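Engineer: coords below, sequence missing:
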């Protein structure tokens, strides 16, 4: 099996790596960052730099200004972007916009694409995906969806509450999942400034790399025209899989880059820091952690590339998506955790980027389906005699 990159992709990888090293990493200490992500001015500057470098939104079709990358190509580029927590923001491949753009390309009407997808691809508009709800609504079990969309003439009237809505604060458009009585789960597009959408608050979380943070939204009599139904009424759960299977994988790509960066920082420290007469990396307690990191990174990359290759051939099955998400999220988490340990006290401070990677990465084992739910799904297939 030949895993070497085609020359054009290798050149693109090198371009992205230079861009991140020279244009993005120097901004990591920029004060325009807070508990709820990079501020709009910083995001605008990062996007402008990527636009000037010809690297903005590389995953969307060329008709919308992108490079039309396939999934294996995305795996290479997104990993490089992920080596800085600001990299995916700069290239406009961060969540939830990256997944939302994919969904709009696949499902939206031409009119909807011109209104929403084109400015998103240009980096001038952010979005959010409003599906998760507080108890007793939908979380890991989407069948518990409690938000409703009642037909009313040419409109639907949406009522309900959502939380953990990434990017809600400052988003221009929301994709809302709601239950239409008698028809089922349906997706709707709505401007975020429409009457009836209330951002109750931003939630304080471990991570702070997503622009807009994670919000709590309330819908009170939100009126959405039938022309703003995304796809077909009643097919919301199907479209959720259209979005989530690739989105789980692109999370793997980005966090793989962050884990690689953490490993590089820890390895450099282990070569330089002296204790008990030699560099600490020469002691087995530290050296073995670095070796385990190398193996976990290799496992995560192979898993990601294999799933990306499957996606390029057609559809990524639910079992394959679940398997990849668990393997990679837990592999990169082990890497980040070991890197903190290798750095010792330094690993718990802002003296290096490792502590920030550690904190931001932790939620990856939860969002887009926690590891336990994916394991349960795979176990059910095994018990039915199906491949997992």
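Structural biologist: Now that the structure is in, tell me what you want to look at. All figures in this text were calculated on a predicted structure; none of them were measured in a lab.

Engineer: use CA for all of it now, contacts and neighbours both
Structural biologist: OK.

Engineer: got the contact list for residue 80?
Structural biologist: Counting by Cα atoms under 8 Å, 6 or more residues apart in numbering, residue 80 makes contact with 13, 16-17, 20, 254, 257.

Engineer: for the residues you listed, which one is nearest residue 360?
Structural biologist: residue 254 (11.8 Å; Cα to Cα).

Engineer: try this one side by side with the last:
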């Protein structure tokens, strides 16, 4: 991780915001939208423009050093001002989290083959952990992992099924998480796979309420996938530990990006309320409308402070598991309330595709589930309260 550089961060933040507002936002009406997310042709066109503007993968510096989480927050919030912004700037999930994990754990050879194309914005990646709920597979509880990997000489053979695998269709790099030890102390390992691979087939792409991720969310079947031992990410049996290395910052970066989207929705709703007239005056002058937008201002600041607080914790080197859970719960709920009020302020216009407010509402509703539903995080926090109580004299 690089040392903080306030001047660099301020410049990158300004450049990203300018790029998103001037270049990316006009693309929001581009017809290159598939049923499950923007087409790769649109994504790559935007990335070429970001590369030319010097804002492609801005949170990772030349040489591979990652900005601090606090610096990353400033930049990712601005990239999120459009649903297309994170894709254009290469700060989107799951790539952002995968880049962070590979940057921390991968070997030099693995970085050259699997990480570098993603950092350069030439390829996308996928994180294959979640499994079908109907089959009792891993979701919010990774310990339920059913996909197995068995050592066979200089290779590992992996079999299993995965679900909700974001961006798999069209990805170049896959991180596959599989169980490698059973018993009282089960363990998992992560494997790097070049995609597409004939041993991993797409059963279907799920129809979901969100539509910002290229490739959508896939259900996959993995049948006799053979992975060289050299493609083990990190150490064998350390997959659960690496999942936490990835998940705490990834939860937080979701909060950063969707903060930007909610801030943009607030801008649009405020513009609407300040220009639309009803019952003899501007909507903003009606207390019921004005108060909703005022509540949004308060909620945006509360969410921003939570993000910065958690970023500061992660920047100390702490795992931030508790702090990221608290932040994910608070921010996702705050931002959803903001998006909901923006829709309400705009009335009929708010539920149409005439602005991005309707999409922001859908995307943040999904975010309340992705990376752990609110209730799972609250349950985890309640367990901490119980543990802390038990330690009292």
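Structural biologist: Yep, it's here. These figures come from a predicted structure and were not determined experimentally.

Engineer: tm score of chain vs chain?
Structural biologist: Once superposed, chain against chain, the TM-score is 0.95 (TM-score structural alignment, normalised by the length of the first structure); 381 aligned residues with a Cα RMSD of 1.5 Å.

Engineer: can you lay out the contacts of residue 80 of the first structure as CSV showing secondary structure, neighbour count and distance to residue 225 of the first structure?
Structural biologist: Shown next, in CSV, are the contacts of residue 80 of the first structure (DSSP: H, G, I helix; E, B strand; the rest coil; neighbours: other Cα atoms under 10 Å; distance: Cα to Cα, whole Å):
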residue, secondary structure, neighbour count, distance to residue 225 of the first structure
13, helix, 21, 43
16, helix, 24, 41
17, helix, 19, 44
20, helix, 24, 42
254, helix, 27, 36
257, helix, 26, 41
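
Engineer: so which of these persist in the second structure?
Structural biologist: Retained in the second structure (both residues aligned by TM-score structural alignment, their matches' Cα atoms under 8 Å) from the contacts of residue 80 of the first structure: 13, 16-17, 20, 254, 257.

Engineer: kindly reformat those as a markdown table containing distance to residue 29 of the first structure.
Structural biologist: Output for these, formatted as a markdown table (distance: Cα to Cα, whole Å):
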| residue | distance to residue 29 of the first structure |
| --- | --- |
| 13 | 24 |
| 16 | 20 |
| 17 | 19 |
| 20 | 14 |
| 254 | 20 |
| 257 | 19 |
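
Engineer: tell me who's in contact with the residue positioned nearest the centre of the second structure.
Structural biologist: Nearest to the mean C-alpha position of the second structure, by Cα atoms, centre = their mean, lies residue 93 at 3.5 Å. The contact partners of residue 93 of the second structure, by Cα under 8 Å, 6+ apart, come to 213, 250, 254.

Engineer: look up which helix or strand the aligned partner of the last one in the first structure falls in, please.
Structural biologist: If you follow residue 254 of the second structure across to the first structure using TM-score structural alignment, you land on residue 251. The secondary structure element spanning residue 251 of the first structure is helix 236-272 (assigned by DSSP states H and E).

Engineer: what about that helix, how far off from the second structure?
Structural biologist: Compared with the second structure after the fit, helix 236-272 of the first structure shows a mean deviation of 0.4 Å (mean Cα distance after the TM-score superposition for the first structure).

Engineer: what about the residue nearest to the centre of the second structure, which SS state?
Structural biologist: coil (DSSP: H, G, I helix; E, B strand; the rest coil).

Engineer: what does it align to in the first structure?
Structural biologist: By TM-score structural alignment, residue 93 of the second structure lines up with residue 95.

Engineer: same question, residue 325 of the second structure
Structural biologist: By TM-score structural alignment, residue 325 of the second structure lines up with residue 322.

Engineer: can you name the residues that contact that match?
Structural biologist: Contacts of residue 322 of the first structure (Cα under 8 Å, 6+ apart): 374-375, 377-378.

Engineer: by neighbour count, which of those wins?
Structural biologist: residue 374 (21 neighbours; other Cα atoms under 10 Å).

Engineer: so where do the strands sit in the stretch 101-250 of the second structure?
Structural biologist: 125-128, 148-152, 155-166, 173-181, 187-194, 200-205, 217-228, 232-233 (DSSP state E, counting those that start in this stretch).

Engineer: how about the second one: buried residues?
Structural biologist: Right, the one you point to is strand 148-152 of the second structure. 148-150 (16 or more other Cα atoms under 10 Å).

Engineer: that older thread, ok, then the element right after the helix holding residue 251 of the first structure?
Structural biologist: Assigned by DSSP H and E, the successor of helix 236-272 of the first structure is strand 274-275.

Engineer: for the following helix or strand past that following strand, grab the matching residue range in the second structure.
Structural biologist: Later in the chain than strand 274-275 of the first structure, the nearest helix or strand by DSSP H and E is strand 278-279. Using TM-score structural alignment, strand 278-279 of the first structure corresponds to residues 281-282 of the second structure.

Engineer: check the mean deviation of the matching stretch from the first structure.
Structural biologist: Compared with the first structure, stretch 281-282 of the second structure is 1.0 Å away on average (mean Cα distance after the TM-score superposition for the first structure).

Engineer: many thanks, we can stop here.
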